[in-house]
Every structure is written in structure tokens, then in C-alpha cells.
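Asker: what follows is a predicted protein model with its sequence.
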Amino acid sequence: MVSGGDHGQRSEKSIPSPHVFVVLLAAGLSNRMGTYGSKLLADFDGTALVRRSAHVALGSTADAVVVVTGHRRLQIEAVLDGLKVECVENPLYESGMGTSLAAGVSRCRDRGADAILIMLADMPGLTSGDLDQLIAAFRSTNGDVVVRAMGAGKPGNPVLLPKTLFEAVEQLEGDVGARQVIEASGLPVVYVEIGQAALLDVDTPEAVRAAGGTLNA
């Protein structure tokens, strides 16, 4: 009986786990891909890179996945068909990453997110376990920190942002990331080592091939 009473007290005092959403950025122009078009449609082990990235996000402990689309939107969204993701169009995608971040964060705020893990869709080395390490690190804190992946001691991606930074991210414009928001916030940054996957993105045809991908026109 005493044991049961203790358990009840702990349950009453338990704090709900924060809702962490993934914002998968898939709107970019792929400017360095030349005639090959979108790098996100490159084939990795029989799967388009953007769908592979969405699978990784869905396989994590995140509560939801929001994909921001823009360049080749219809093709990207067709590739994602059947997956439990929400696609949000960024009509300003040609202006740069800042507008995609703003669009994704705004949607997640509307859906009740407490934190957002920003994931680039062109990072083929990431696994669901990598994302889980970042999410677990955030959930072990008081909820007002930034969590960032590292590779061999160097800062990389993904980055997880708390709710207190949402408003600032929603004001981003042009081709900027969240770095200036993080630096201006003064919040502590928790670094999580996940290896070279944190540093590997594929911006060129050569990088796609070196990472094991096959290019499509």
C-alpha cells in the first residue's frame, strides 16, 4: 500500500515530456547541382534522398515531422506520398533558407510544438538514433537550451531549438540559418557528438556520388 501511494505522488508531480517536432528543410534550389536538378531526388539505396531523410525523421522519437517544400515542390511531395509527414509550401523559397525556417517553425508553433529539430534533407548519413540523441539531450534539460550535433568535435547539424526562439526564427529572411538567432539569444548550447554524419551534406554531383548516391536528371 505504501508503495502504491508513493507511485501516485510521483505521477502527480511528473512533468509532461516536451513536444519535439522535426522541421525537414527540402525547399532549396540545389544551385550547385548543375543539370542534375534537385539533389533531394538523387537515389540512395533505391530511395530518393528526401524520402530517406523523412524516414529517418519519422523513425525518431520526435512527435511530428513537417517538411518545408519549394523548389520542385510537386516532385518532392510526390516522392513523400504515403508518409506521415505534413508538407508546408514556402512560396518565398528562392529568397533562401531563412524563409523556409520561418515557414516551418510557424506551422510547428500552430501545432503546439515545444521545440523544433531543424534537419537538412540533404544529409544522407543521419540516422533516427542520431536524432534521438539530440532529442534526449533536450528532454533532460529545463527546456530552454539549444542542442547541436557535432562531428569529430566540430559543430554541425541538426540543431534543436526551444520554444523561446520560435518568434525570432519566424522573422528570418534571405539566405540565413538559425545561427544569428542562437547567438543573439545567449542561451546555453548543448553539443552532442554523433560522428561524421553531422558534417556530411551533398551539395554537388561529386558529393552525391561520394556519399553513395545515384544522380537523376
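Answerer: Good, I have the coordinates.
Asker: please count neighbours and contacts with C-alpha atoms only from this point.
Answerer: Fine.
Asker: top strand in this structure by residue count?
Answerer: Criterion DSSP state E: the longest strand present in the chain is strand 154-162.
Asker: okay, one more to line up with it:
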Amino acid sequence: MTLRGADGPAGLLLAAGAGSRLGRPKALLELDGERLVDRGVRTLRDGGCGPVLVVAGAAPVEVIGAVVVPNPGWRTGMGSSLRAGLAALPPGCPAVVVALVDQPRITPEAVRRLIEAYGEGARVAVATYAGRPRNPVLIAREHFAAVAEAARGDAGARTFLRAHPELVTPVPCADVAAPDDIDTPADLEAFTRRPPR
């Protein structure tokens, strides 16, 4: 799959980590017979993103319907994956929705809400749950460079967002999604007992 210019927001799924506390890469985990990486791509596509890019690192992955971006520096943390993904976006991409592979209760509706906020003028839109900012996050093109510059270690976009609260449009999503993540075997067991939406 090759990258062409995007008319609307692209999707960027960060899926490079080794899952050290879990004991295996999260991208390859299966819930309900579907790998987390495939679920994340489907969520972004169904939410209105195109193209969708997946940043991979610890485990090589092939994903139908997405472009895989290798991150050789994945061991340094999420910041390097965000930088790699932003650098790989197609020319002229107007905005990107960034999601994490280990949050399978994020839904297409949450992604759509961020894109709707962008359509209404938001330049940075963040999904919130009970008033707390989490993921996914939409970033307009004019902020790509600053977000990449601030992305270090495991912070991802958080450093930029905290430094520029005046740019952030909060988008309530608690009624349609949840930011629960899978970090440990106990987390995975909990998700298995209560599958994602």
C-alpha cells in the first residue's frame, strides 16, 4: 500500500512497544480473535481516517489496510514512534488522529468526534473521559513539527499538550469509549472477561 495525499485526517497507530510488563508485544495480542493492531487500524478507518499508518518496532507486523512504518528506535519510548509516524505522513496531510494499540475500548465514534471537532475549527482535539484528557488525540498539520520536537521518552504528545493548553479542544467521549489499556497479564485477563465494545 502506497501513501497518497490525504483530504481529511490520517490515522496513526502507535504499536512499536515490546510489552515488557505483559511479556509480549501488545500489537500481536488477540482479543475476540482479532489482533490489537488490526482492531486499532479498523477503529481509525471506521472513524473516518485515511490513510492509516502503523508504527511498528518490537514485533514486525503486516496489516491489511494500513502502511507499516518501522521505528528502529522503538526502545527509547513512545516519543520516537510518534516522531517516526509524523515524519511518514503523506505530503499535505491536513491533520492526524493518534491512537495507541493497547487501548482496545477506543471506538470509531470517539475518532469521529475528534474529526468533527476538527471540522468545526479545532486544531488540537483530545478525547476526554470524566473530564480527564486521554487518547485518541487529533493534531492539525501546523503543529506536527512542534509535537515531534516535544516527543521524547515515553511522553508522546503529552509534553506538547501540557505546554499549550490554550490550543486544546476537549472532546467528551466517555459515553462511547474508554481509555483502559493493557499493560499486564492481569489487565489482559480483565479484558478477556469483559470484551471491548
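Answerer: Yep, it's here. These numbers were taken from a predicted model, which means no experiment stands behind them.
Asker: how about the longest strand of structure 1: buried residues?
Answerer: Across strand 154-162 of structure 1, burial judged by 16 or more other Cα atoms under 10 Å covers Pro155, Gly156, Asn157, Pro158, Val159, Leu160, Leu161, Pro162.
Asker: the residue nearest in space to the middle of structure 2: helix or strand, and which one exactly?
Answerer: What sits nearest the mean C-alpha location of structure 2, by Cα atoms, centre = their mean, is Ala99, with 1.2 Å. If you go by DSSP states H and E, Ala99 of structure 2 is part of strand 95-100.
Asker: before we move on, back to that, now the buried residues of strand 154-162 of structure 1 as TSV including distance to Val65 of structure 1?
Answerer: Shown next, in TSV, are the buried residues of strand 154-162 of structure 1 (distance: Cα to Cα, whole Å):
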residue	distance to Val65 of structure 1
Pro155	23
Gly156	20
Asn157	17
Pro158	14
Val159	15
Leu160	13
Leu161	15
Pro162	16
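Asker: ok, average deviation of the longest strand of structure 1 from structure 2?
Answerer: Comparison of strand 154-162 of structure 1 with structure 2 after fitting gives an average deviation of 1.0 Å (mean Cα distance after the TM-score superposition for structure 1).
Asker: for that strand, packing partners?
Answerer: strand 115-120, helix 128-139, strand 146-151 (3 or more Cα pairs under 8 Å, 6 or more residues apart in numbering; DSSP states H and E).
Asker: burial of the alignment partner in structure 1 of Val97 of structure 2, as a residue count?
Answerer: In structure 1, the residue matched to Val97 of structure 2 (TM-score structural alignment) is Leu117. Per other Cα atoms under 10 Å, the neighbour tally for Leu117 of structure 1 reads 26.
Asker: now swap in Thr192 of structure 2 and tell me
Answerer: For Thr192 of structure 2, using other Cα under 10 Å, the count is 13.
Asker: now for the longest helix along structure 1, which elements pack on it?
Answerer: The longest helix of structure 1 (DSSP state H) is helix 97-110. Contact partners of helix 97-110 of structure 1 among helices and strands, from 3+ Cα pairs under 8 Å, 6+ apart: strand 20-26, strand 64-69, strand 86-89, helix 166-170.
Asker: run the last query once more with 10 Å
Answerer: For helix 97-110 of structure 1, the packing partners by 3 or more Cα pairs under 10 Å, 6 or more residues apart in numbering; DSSP states H and E come out as strand 20-26, strand 64-69, strand 86-89, strand 115-120, helix 166-170.
Asker: between that helix and strand 154-162, how many degrees?
Answerer: Angle, helix 97-110 of structure 1 to strand 154-162, by axes from the mean of the first three to the mean of the last three Cα atoms, to 10 degrees: 40 degrees.
Asker: what residues of stretch 166-180 of structure 2 count as buried?
Answerer: Leu167, Val168, Thr169, Pro170, Val171, Pro172, Cys173, Ala174, Ala177, Ala178, Pro179, Asp180.
Asker: what is the nearest of those residues to Tyr129 of structure 2?
Answerer: Closest approach to Tyr129 of structure 2 among the buried residues of stretch 166-180 of structure 2 (Cα to Cα): Ala174, at 4.7 Å.
Asker: pull the contacting residues for the closest one.
Answerer: Ile106, Ala110, Ala127, Thr128, Tyr129, Ala130, Gly131, Arg132 (Cα atoms under 10 Å, 6 or more residues apart in numbering).
Asker: recalculate using a threshold of 6 Å.
Answerer: Tyr129 (Cα atoms under 6 Å, 6 or more residues apart in numbering).
Asker: same check on Gly17 of structure 2?
Answerer: Contacts of Gly17 of structure 2 (Cα under 6 Å, 6+ apart): Ala58.
Asker: can I assume it sits in a helix?
Answerer: No. Counting by DSSP: H, G, I helix; E, B strand; the rest coil, Gly17 of structure 2 is not found in a helix; it is coil.
Asker: which elements pack onto the one helix or strand Gly5 of structure 1 maps to?
Answerer: Remark: Gly5 of structure 1 resides in helix 2-13, with elements defined by DSSP H and E. Judged by 3 or more Cα pairs under 6 Å, 6 or more residues apart in numbering; DSSP states H and E, helix 2-13 of structure 1 is in contact with no other helix or strand.
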